[in-house]
Every structure is written in C-alpha cells, then in structure tokens.
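Enquirer: what would the 3D arrangement of this be:
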Amino acid sequence: MNTHSPQPSEMIAYQKQHFSNDRLLELYKAMLKPRLIEEKMLVLLRQGRISKWFSGIGQEAIAAGVTLAMKYDEYILPMHRNLGVFTNRNIPLHRLFSQWQGKASGFTKGRDRSFHFGTQEYKIIGMISHLGPQLGVADGIALASKLKKEKQVTAVFTGEGGTSEGDFHEALNIASVWDLPVLFCIENNGYGLSTPTSEQYRCEYLAHRAKGYGMEAHIIDGNNILEVYKTVSELAESMRENPRPVLLEFQTFRMRGHEEASGTKYVPAELMEEWAKKDPIDNYQNFLFSEGVLSEELDKEYRKEIKEEIEEALKMVNSEAIIEFDERNELNDVFEGFEYQEFAPESETEELRLIDAISQGLRQSMQRHQDLVLMGQDIAEYGGVFKITEGFLEEFGKDRVRNTPICESGIVETAMGLSIKGMKSMVEMQFADFISSGFNPVVNYLAKSYYRWAQRADVVIRMPCGAGVGAGPFHSQTNEAWFTKTPGLKVVYPAFPYDAKGLLNTAFNDPNPVLFFEHKALYRSIRQEVPKNYYTLPFGKAAKLREGSDITIVTFGAGVHWALKTLENHPDINADLLDLRTLQPLDTEAIFESVRKTGKVIILQEDSVFGGLASDIAALIADECFESLDAPVKRVGSLETPVPFSAALEEGYLPKARFEKELLSLLHY
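Expert: Here you go, the predicted structure:
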C-alpha cells in the first residue's frame, strides 16, 4: 500500500559515461533556461503583469531530458509544468510571453492561456484543463506515424493525479493493444494540488500499473538529468524500430504550489527541505564544476545570455498592442473554412435502404480518401452490429478498418490525434447513447481545437440513434441537442437514403468535426432510388418535401416520416414540409421564408421537448418572423421521460399521435 510521496535519496548519483562535454553543457542549459524564465515570471506575477503561473521549479530535468532525447519532428504533448519542452523546441520567447499575456503573437489569438495551445511548427500539442484527453490524442498521433511507417515516437506527459482519470487507462490499453510507440511520462511530484499520493492510489509505484496492460515500464529519478536523458534516448531509439508503448514514472517533487495562489502549507516542512537538497539544477551544476566541465565564468555567461534574451522578449511583448475584440473574427474562427465541392449524382440508380446507402457512401469515401481510418467496436470482421462495414476489412485492410476496445473517450481522442497528423477518421458509436462515455473529448477537444489554435479536428462520428425498435433507455436516445448547442461541431441527421449517402460523403470532405445521426428504425424500413456514383450534398440546405400555404411543418429524422404519414391521412392539409437534414449548420432562411408565407409553424422532434432543438428554432422564429405569425409557434416532442422498453410504453412516449392532434389544433387556431 502506498502511504508516502516519492522520497528523495541522499544525493543524485550522476553517471558521466560516454557523454561529451558539449552534451553535458547542453543538458545544463536546457534546464537553466526554463528555471530563469520561471524566476522572472514569479516576479511579474507579484507585479500583476501576468495573471497565473503553474511552476515547474524542481522538475526541469524531466522536460529537458525527454525533449532533447526526442527527434525534432516527433510530437510531444506536455503539461503546464513542462516549460522546458517549449524552450528546448526553440520557440521564440516573445511568442511564449505573448501567449501568457493573451496577445496576438502567441498561439491562440488571446483565446486561451498559459500552455493550453499547440503548434504544428514545433510539433508540440498542449493540454486542456481536463488533463486526460491528451493521452489518447498521443495514441492517435503515434498510430498515424505507425501507419505512415515514419519510425517516430510520441511522448505525452501527465501527473500522478491524472493517472486516476479513465482516459489514462483507456489510452494505455489502446496503445498496448495496437503496439503504438508512445512514451507515457508520469511526473510523480507527490501532490495533486493538495492531495497527497496516499489519497490518489494504493499501488507502491505507478509504473507497476503497466503490467496489467502488458507494457514495459521504468522508474526514473526525475531530478537526475543524465538518467532521464540516457534512459529516454535509449528507449526512443528502440521504440522507433520496435513500436510499442512504454510507461515511465519520473520520481520528482513540486517545490511550489499547484499554482502560485495555492501555496504549499499542506506540505510537511521536512519534506520540502529534503527535496530542496535534491534540486536538479544545483546538483547538476555542482557535478559539472567537480568534473571541470563548467566554470563559474562560463556559468555566469550562460545566465547573462539567457536573462538578456528574456528581457529582450519582454520588451517586444510589452510593446505589442492588446488584442481588440472583433466579432467577425471570433465567429469566423469557430470552424475551419470549407469550400463545398459538388459531385453531381448521375442518372444510374439502384433501390437502397437507408443502411445500404450509408454503407455505400462510407465505402466510396474510403476509396476516395486513402488516409481515412475507420474505428469502432466490432466494425472489422463482424462488420459492426448493424453490418454497415461488412466486407470493408477484406477491401481496405486491418490498418484502416480497426476494431477498438470498449473505450469511447480514448477512441475519440485517438481520432483527434490522427487529425493532428493530417489524416481523416470515422468513429462509429455502437449506439448514439454511448457517446456519453466519450462526451468530454467531443465537446472540449474536437469542438474547440480550431478556435483555440487553428488545428482541424477532421473527425466524423457516426451515431446510430432513435426509438421505435424496443431498445429501451440506453439504446434509443436522440441526443442531437447535446451537440447542436456546442460551437465547433457540425450535426447531420438525414431521413432518406439519398440524403444520407450524399451528406456522409460531404462529412468526410469537411475538415471540421461532424456528428452524423442515423435513425435505427429507418435503417431497413426506408427505401429509395439512390445514384450509384459518388456524389455530395451541401450542409445547411433543408429539403422542402411538400409545398403548401396553410402551415409550415419543420422536422428531421424519423419525424419526417411521421409528418408524411400524417399528411397522407389528411390530404386536405395544405402544408410546407421542411426536412432540415442538417441541424448545424441550420437552414434558417428556408424556415423563415416558409413561416412568412404560411403564418403558422409546428416543429416536430423525437427528442423530449424541453431543451431540444425545437426550442431554439421556435425562439429564432419568434425573433425573426413575429409579425408574420398568425398563431403561437408549436413544439411537439416525446415525453419528458427516459425512453421506455415495452412497445405500448414506447408508442406512448413518442410524439406521433400527439403531433397529429397538435397539427389539427394549430390549423384551427
């Protein structure tokens, strides 16, 4: 049982071995620069010139050693105490300082702070505050490198506290199952904010967790720069030739608070004193002095050069103008620009069910995009639970059609990593309900990446959804409203085979994250003539299925077919029927044009009414078309309950019968 924080040894045992004097000095400067920057930042923090600081003092050997052991074109995913990663990738200091002050020369246009950014130029992918997702993103980057046969290693950092998150376990499992060359670097510094390791985990060493994943692991003195550099260099070289994940536990200590405002009063004084004796820079400096490698004069020269560089960079940043708000820029940067390219349908068609059209579109997109990778539970040999990918394995191979462990969060993160490496991916949720297990990376990573630092999330998530098949509370939700309210996500929800194929092809052409909803009850019940060739349909264009002047019906998904059936039963109703097809972007002009013509509107959705998309559409109509309305805007949806299992309860839950009643009532208003 673990009852203590990492314990310092009496002194650091440096092994000079084959290191040249130049390399020994390089390692010293690699630690010294972030230390001197931090000391300056702490002064600026007290002066109120920066707003927050997460100190890595005492941990410099880890970031410096790992970064120098990596090749420059290999990706590193650091945390907020890994300043040495950024400085040793030679990011100009004025850009770092600008990032911390929220100015334009930084990496996020003032939209995020500290180390919450990435940069393709320097092959660094920064963290988000939820910590865990970057571990799975590293898997995706490593997978892409492996598929491209690049012989590269990816390094990703986490703290001992982050190892308690589910993302940690999912990422390690994926990397192990797929033999991905990822260095999982745990900085075990004793405390997760104020919570000691004795309250974080019960194994003696976190490295021991690797055994459960069939992984190699090493425990390293994180304050010994030579041990860090030598071990990581040898492992990285081996992993490039023999791809596999390795778990590294760096034993170190955080000498300041979680962030400066939190302080360190919760740390026993004697523990601070012991670890202070093991300062990675002071000890290494004394070692170099003793070996005659470093002189006091040379040390002073190094410090003078670094301090001058810091001051010069600060002058540049201080003279830089503060970012001004521009609404157009903010809105335009939520999505990456996408020029829709039309591929026209040809005349040769065949009758397809919805499920067949989706499968055909997916296959043709795989043929068109050679860098597209499919991931999901049981999608390879088995063909998926709905058999949409049946036969894909034989045509496209195991590399591109990948069965995944049951870990939605980790796989969505892996998809993000593939996008960072310039590849496309599709993640099949076995059921749309299961997206809740991967919700965080969808709404906080995929949705925000382009806005934050112009990194595309070229990911399509397929979402088999909907009730009417007796599948009960956990396999029947239509949860599109979870995502239509999240800026940065596109949401598609076709009702017909023709639309499904064309829109799915467009989803794979679009570089932005797309959630593609497929109603299970429509899979095998709806047939239509569908062009055999590859074609696309634009997002944000509703389809008008019926033309009329008495009332507007706005709906999507299964609601389209309920509305059509109702109109067939009432041929006297003269209605405009709009099938939205895409929910984000939303064709508001088509809605407004119809409402201004008819003066009455009813919005039908399968989701329960409160908080659903119908509510937002109703509000938009009230804002834009109020003077054209001859009656209140009517919303119709399912009951405010979970989706029940039995046929009678499910029939009562769904809004089909209520829609007919409300439609007739509104017509007679």
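Enquirer: okay, CA-based contacts and neighbour counts for the rest of this
Expert: Noted.
Enquirer: hang on, isn't I322 packed against Q99?
Expert: No: using Cα atoms under 8 Å, I322 is not in contact with Q99; the gap is 11.7 Å.
Enquirer: those two: which is more packed in?
Expert: Shown here are I322 and Q99; by other Cα atoms under 10 Å, Q99 has more neighbours (25 against 14).
Enquirer: might one say that that one is in contact with G106?
Expert: Yes: in this structure Q99 lies within contact range of G106 using Cα under 8 Å: 3.9 Å.
Enquirer: show me where the stretch 351-500 of the chain has strands.
Expert: For the stretch 351-500 of the chain, applying DSSP state E, counting those that start in this stretch gives strands covering 372-376, 401-403, 424-428, 459-465, 490-492.
Enquirer: and of those, who's closest to P181?
Expert: strand 401-403 (17.3 Å; Cα to Cα).
Enquirer: what helices and strands are in contact with the closest one?
Expert: With contacts defined as 3 or more Cα pairs under 8 Å, 6 or more residues apart in numbering; DSSP states H and E, strand 401-403 has these neighbours: strand 372-376.
Enquirer: what's the strand it packs on packed up against?
Expert: Using 3+ Cα pairs under 8 Å, 6+ apart: strand 372-376 touches strand 401-403, strand 424-428.
Enquirer: report the buried residues of that strand.
Expert: Within strand 372-376, the residues that count as buried by 16 or more other Cα atoms under 10 Å are 372-376.
Enquirer: now do it: everything it contacts.
Expert: 366, 384, 399-404, 411, 423-430 (Cα atoms under 8 Å, 6 or more residues apart in numbering).
Enquirer: list the contacts of V232.
Expert: With Cα under 8 Å, 6+ apart, V232 has these contacts: 65-66, 69.
Enquirer: which of the helices or strands spans the residue nearest to H208 when sequence neighbours are not counted?
Expert: Excluding the flanking residues, the one nearest H208 by Cα to Cα, 6 or more residues apart in numbering is A217, at 7.4 Å. Assigned by DSSP states H and E, A217 belongs to strand 216-221.
Enquirer: who's in contact with that strand?
Expert: So strand 216-221 is contacted by 207-208, 210-211, 227-228, 245-252 (Cα under 8 Å, 6+ apart).
Enquirer: before we go on, could you also do this sequence so I can check it against the first one:
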Amino acid sequence: MEFQLDKINPTKAIDLYRGMLKPRVIENKMLTLLRQGKISKWFSGIGQEAIAAGVMQNLNNDEYVLPMHRNLGVFTSREIPLYRLFEQWQGKANGFTKGRDRSFHFGTQEYHVVGMISHLGPQLGVADGIALAHKLRNEKKLTAVFTGEGGTSEGDFHEALNVASVWQLPVLFCVENNGYGLSTPTNEQYNCENIADRGVGYGMESHIIDGNNVVEVFTKMKEITESVRENPRPILIEFKTFRRRGHEEASGTKYVPEDLMAYWEKRDPIENYEKALMDADLLTKDDQKKFTDEFNEEIKTHLKKANNAPPIESSIEKELADVYQNFEPKNLPASTETNHIRFVDAISEALKMAMQKNHNLVIMGQDVADYGGVFKITEGFVDEFGKERVRNTPICESAIVSAAMGLSINKMKAVVEMQFGDFVSSGFNPIVNYLAKIHYRWNQNADVVVRMPCGAGVGAGPFHSQTNEAWFTKTPGLKVVYPAFADDAKGLLISAIEDPNPVMFFEHKALYRSQRSDVPTNYYTTELGKANLLKEGSQISLITFGAGVHWALDVLENNPDLSVDLIDLRSLSPLDTEAILSSVRKTGKALILQEDTSFGGVASDISALISKHCFESLDGPVETVTSLPTPVPFAGQLEDQFLAKSRLEKALIDLANY
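Expert: Below you'll find the predicted structure:
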C-alpha cells in the first residue's frame, strides 16, 4: 500500500492515525469482554477503520452523519464520551436509548449522529430529508450516510439516490463494499463490476476509493466535501474494503476462503499506515505505545464508570409516556364566521393556512405541485409557496416518507400525500419502523403527517379503495385520525400538523365532494383523541367513523323509532375510550361499524374493550358490522354487496330487538 503523505501535513497524518487506532483499541477490548461473557453481542469493524476516520475528519461537527453498526469510528470521531457508549451497549441510563435499543441503533442531536435501524435502507432517504432542509435554508452543509454493499440491493437505496439526484441534494452516499452481506458474497448480490457504476443511471457523480488507505480516503473526501458545500449535489462513493470478522462475532468467517482473508489481513489499514508513518519519521514506537496506552486508560476509566452505573429503572408509566413526544396542544378556537364548503375544500384550506403559518412546512407527493394533486387539493399552492415547499416526488413512497423523517430531524415539518391510501404499502417500512419508533428509541420526534385518500364506494377497484387504518392503529407511536365532516377535517388536520408526532390522516374519497359543512374561516384546532356524540339515545351505542358516520345517519333517518347514541370517533389513536364506555354503560348495547374488512380491524379491538369494561352493563351481544373479507371489487353491484353499509340497517334493528 502506498500512502501519499506529501498530500497532508504531519499533524493531520497523526490525527488520521489516532482516528483509526482508537476504535481498534476499543474493539479489541470489546472482543475480550465478549469472550468473557460480559457483553452479549458485537458487530466488528476491524479492518475498516480508515473509512470512518477519513470521512469524519472532513465533516463539520454540525453536519449530520448516518452511520451503520460497523462504524465505531464515526462515534469516536465526534468525541462522544466512552462511558455513554458503554452504557448504551449495556442498556443503562446514560446511553442514548434508555435501554430500549442496543449497540449503534441510536441517534443523538447533541452530536449530529443519526443511527441506523436494522432494515438498513430507510436511513438513505432520511439523509435526503436532512440535506433537503439544509438546501431549503441555503446552508452550506452536507449530509453523509453509510451503507454496506448488501444494503445497495434494497429498493430504498435506489429510491434515495434517485430522489437525491432529481432534487440535487448535498448527500454523500458512502458505500462500504466489504465483500459479504452476512455470508453472501458480492457476486451473489449484484452483477455489475462496481457499485459506483450505478451512479451513471442516476445522473450522479461517483467515485471509487481504496477504503483501507486512510490518506486516499481523507484527501479525496476533502476535495469532495469542499466541492459539495459550494455546489450542492449528491455523490455516490464506493469504498473498497473487507470485513475480516463475522457479521457479528457469533457468525464466524468459515465461509471466507483462506487466501482471500490472508490477502486482506496484509492490507490492514492501521498496520500498513503505522509502517508508512515510521518510515517517514512521523511516528515512533514510543508514540504508538503512548497513544495505545492513552486509549486503554480512557477505556478503563469509562468502563469502570459504566459498570458502576446502576441497572436502568423504569415503570409502565414511563415507558408509555415516551411512545410519543410530550405535547400540550394549544386550543385555537374556531371563529363564528363560517363558509359552507366541501370536505375537499376544508382539507385544502387547512393545508394552505398551515403553510402560511409554518414557514418550515413542506408538502411532498406525486403530482402535488403544478397539477395540484389528483384530487386538486393543492391546486394553486405553487403560485403562493413555490416548488421548493410544494414538491412533486418520483413514485417512491418509501424514500419520501424517509425524507419526511429527515426533515423532522433537521427541524422542519412535512406533510406527505399518498396519492391513494392503498399506495402506502410501498412506504410501509419507514412509517412503522422509523417514524413510529423513533421517539421511544432515542427521544427524536417525527413531525410528519401522512395524508391518506382512502375508501370505497366510488368504483375504484382493489387498488384504490382500501381503508387500511388497522395497519397503523396496531403500531405504537403513530396517531391515526379519520374525520367524517368538513369542519372536523380542517380542525383535525391543523391539529395533526401542529402535533410533533407522526399522524396518519385518513380522508375518505367519497366524502371529498359529497359532504358539505359550515366550516370556520380561521386557523383553528380540533383536539385529537376526542370523539363527537352526534345523536343521543337510550337503546344502542352506534360507534363508527369516516363514511360510516354518514351511513349511520341515513339509516337512523329512515328508522326514527330507534333511540341511538351515535358516536363519531374522529381519532382512532388516541381513542376516546371514555366516550365509548360511558355511552355503552348507559344504553346497554353496542354496535361498531367500520368500512374495513371483518377480521383484525378497529371494530374488533373496540368490541373487546367494551366486553371487558362494560360486561355487567350489556343487555345484548356486542355487534360489529364490517365489509366482506375480500379485496374491494370494482363493479357497482359487487361493491355495494361488499360494503358494510348494506348490512347496517338489519344489524341495528336486530340488536334493538334482541
């Protein structure tokens, strides 16, 4: 290996050496502790230290970096106190996740580090969002995100690169090509010579760097980082390196040919660099020992502090309290002045007023800019807010949801429009595994609203008609809102945007242009988690939401003899359990109506809730009325038969007569 030491000054030469040596010394200690049974798991980066050292010494401390679980050098380069890292790995209080996640699965705003999740790919899109925030604020900052060659096979990789290229975002996509994805060699992962070659397909500059040569890493990254700060753009960088230990220590390396392992052992980044420094009279044996002893002493001191820290303590109340960011919503009262407008217009009003109030709010979605979205909700927005804040996106729901998460990390707000709620399945992973869990994991909020045009009754067939709220009410950390009236739609959407937690906001397409209400003209909020009692009665509690509210009103109008408490839930998570239970205790009978299919929906959970808490008050079985357990059909007769609406009247009368 050749090191062009003439390209760096002596001080930087030693800084790079120390930057590699420290994580190596820590790792050697961790491997000893692992053999002693004092830690449970370790993901080793031995042999790859040059990448983190060379990259990090070109980043400013206020520039975000998104590392992988083999990038210990990222954390040590940011000078995170070792006792905090040790307590993180031990699941203690001074770690970054309060014992809720392990190893490097954490982030910290204090050090501008955003840790990975095990699904790998979403962090690439998160980097896009962080960089987008910098670009919108005209800040000369970049974002660096790491992945392995295995992660480049995921769709998120391709989506994130495409978005970054289309939007010209200052992101450094750092791919550590270390030979194996767990045990799968590169020739079984992709069929091109170099991962960097993929940059051509995205119109993106790319580079190949020897990831074991710290001088090459540093000098080339210096040129790249300085250039990107002045001329924001994404760059794909492939670092050629090798993973010399198992994916994690229990995996071993028996699958690696001996000659291949021997080749890379000879290319050890630290041993070779030490020799080059000594040959150039920049490092002595005494220096090497002094640095190693210094790091060992630091490790010893901080390990003692971590080991002496008490086991983490918590309670059910604390755990539940950290699922969401604590937020005391401001009550913004509705004005007495109203306009009689459609549901769709109320949604548009809420978005426009929120954009006017929150200059850090960005709307993203397919066709939302000049076209105004397929339902024309954002029509005209570009004229007022510009295409920087009203952003058309490629068809890549996962990357856009991840980018929304990145915007939140970098102090902005995002509203993502799913063109149809059905398409959220393509962005499911970052919603349920990133947005939903991030506050519980490391105290980072996800200030993101995902708008979900949903529902049947409009002849749109299996892929444009689902009402899939139960996918998300199951997931702790998400709020789920589902209005039935235009005035609620406006107030609830404003509340969702004000709320710093992730909200799935369902908008029934059949209500867009059929439902009209007197809607206050001002910027007002409607409290999330509060049901609305639309009718009062004594026979039955009819509990529903969305289009189901209007089906229920039609049936009750045709059956004036029925005395019914009609509850419009409005929010499904948080759920107004008190409104439900107090009504059922009064009437003694309950019917839950949902448009979703029969098994595993919200109705099932509400039924169980009632059965548990109102058992002694019940005068009949808890009834649920749902749609058929089939995909949503297209033909009108089939759709009518499918929908719960067709079975509501009989079920309600039968329960009244029970």
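Enquirer: the longest helix in the first structure is where?
Expert: helix 21-46 (DSSP state H).
Enquirer: other SSEs contacting that helix?
Expert: With contacts taken as 3+ Cα pairs under 8 Å, 6+ apart, helix 21-46 of the first structure sits against helix 60-69, helix 83-88, helix 280-291, helix 296-318.
Enquirer: give the contact list for the residue most central in space within the first structure.
Expert: Central residue of the first structure (Cα atoms, centre = their mean): Y445, 3.0 Å from the mean position. Going by Cα under 8 Å, 6+ apart, Y445 of the first structure touches 128, 133.
Enquirer: residue in the second structure paired with it?
Expert: Under the alignment (TM-score structural alignment), Y445 of the first structure pairs with Y434 of the second structure.
Enquirer: cool, R527 of the first structure as well?
Expert: Matched by TM-score structural alignment, R527 of the first structure corresponds to R516 in the second structure.
Enquirer: what's the distance between the nearest residue to its match once chain neighbours are set aside and Q515 of the second structure?
Expert: Counting by Cα to Cα, 6+ apart, the nearest residue to R516 of the second structure once its immediate chain neighbours are dropped is R342, at 4.3 Å. R342 of the second structure is 6 Å from Q515 of the second structure, where distance means Cα to Cα, to the nearest Å.
Enquirer: who has more neighbours out of the two?
Expert: More crowded of R342 of the second structure and Q515, by other Cα under 10 Å: R342, with 21 against 16.
Enquirer: now find how far off-centre stretch 588-600 of the first structure is within its chain.
Expert: With Cα atoms, centre = their mean, to the nearest Å as the basis, stretch 588-600 of the first structure stands 37 Å off its chain's centre.
Enquirer: quick revisit: the residue nearest to H208 of the first structure: neighbour count?
Expert: Applying other Cα under 10 Å, we find 19 residues neighbouring A217 of the first structure.
Enquirer: try H18 of the first structure
Expert: H18 of the first structure: 7 neighbours (other Cα under 10 Å).
Enquirer: and it, that one's in a strand?
Expert: No: read with DSSP: H, G, I helix; E, B strand; the rest coil, H18 of the first structure is coil and lies in no strand.
Enquirer: show me the contacts for whatever residue of the second structure lines up with it.
Expert: The alignment partner of H18 of the first structure in the second structure, by TM-score structural alignment, is K7. For K7 of the second structure, the contacting residues are T219, by Cα under 8 Å, 6+ apart.
Enquirer: do that again at 10 Å, thanks
Expert: Contacts for K7 of the second structure were tallied using Cα atoms under 10 Å, 6 or more residues apart in numbering; they are 13, 215-216, 218-219.
Enquirer: any idea how far E226 of the second structure is from it?
Expert: According to Cα to Cα, K7 of the second structure stands 16 Å off from E226 of the second structure.
Enquirer: got it, and I610 of the second structure?
Expert: Remark: distance between I610 of the second structure and E226 of the second structure (Cα to Cα) = 62 Å.
Enquirer: so between the two, which is more surrounded?
Expert: Counted by other Cα under 10 Å, I610 of the second structure and E226 do not tie: I610 has more neighbours, with 21 against 15.
Enquirer: skipping its backbone neighbours, what lies nearest the alignment partner in the first structure of F485 of the second structure in space?
Expert: Residue correspondence to the first structure (TM-score structural alignment): F485 of the second structure is matched to F496. Spatial nearest neighbour of F496 of the first structure, excluding adjacent residues (Cα to Cα, 6+ apart): L354 at 6.2 Å.
Enquirer: give the aligned equivalent of the one you found in the second structure.
Expert: So, by TM-score structural alignment, L354 of the first structure is matched to F343.
Enquirer: how far away is D322 of the second structure from I438 of the second structure?
Expert: In terms of Cα to Cα, D322 of the second structure sits 10 Å off from I438 of the second structure.
Enquirer: who touches both of the two?
Expert: Common neighbours of D322 of the second structure and I438 (criterion: Cα under 10 Å, 6+ apart): G477.
Enquirer: which of these two has more neighbours?
Expert: Set side by side, D322 of the second structure and I438 show more neighbours around I438, with 25 against 17, by other Cα under 10 Å.
Enquirer: got a list of what the more buried one touches?
Expert: 97, 106-107, 117, 322-325, 405, 432, 444-446, 477, 501.
Enquirer: and C625 of the first structure, by the same measure?
Expert: Contacts of C625 of the first structure (Cα under 10 Å, 6+ apart): 591-593, 595-596, 599, 619.
Enquirer: residue in the second structure matching it?
Expert: Here C625 of the first structure is matched to C614 in the second structure, going by TM-score structural alignment.
Enquirer: just R581 of the first structure next, same as before
Expert: Matched across to the second structure, R581 of the first structure falls on R570, judged by TM-score structural alignment.
Enquirer: what's the answer for A321 of the first structure, then?
Expert: Under the alignment by TM-score structural alignment, A321 of the first structure pairs with P310 in the second structure.
Enquirer: again, but for L36 of the first structure
Expert: Under TM-score structural alignment, L36 of the first structure pairs with V25 in the second structure.
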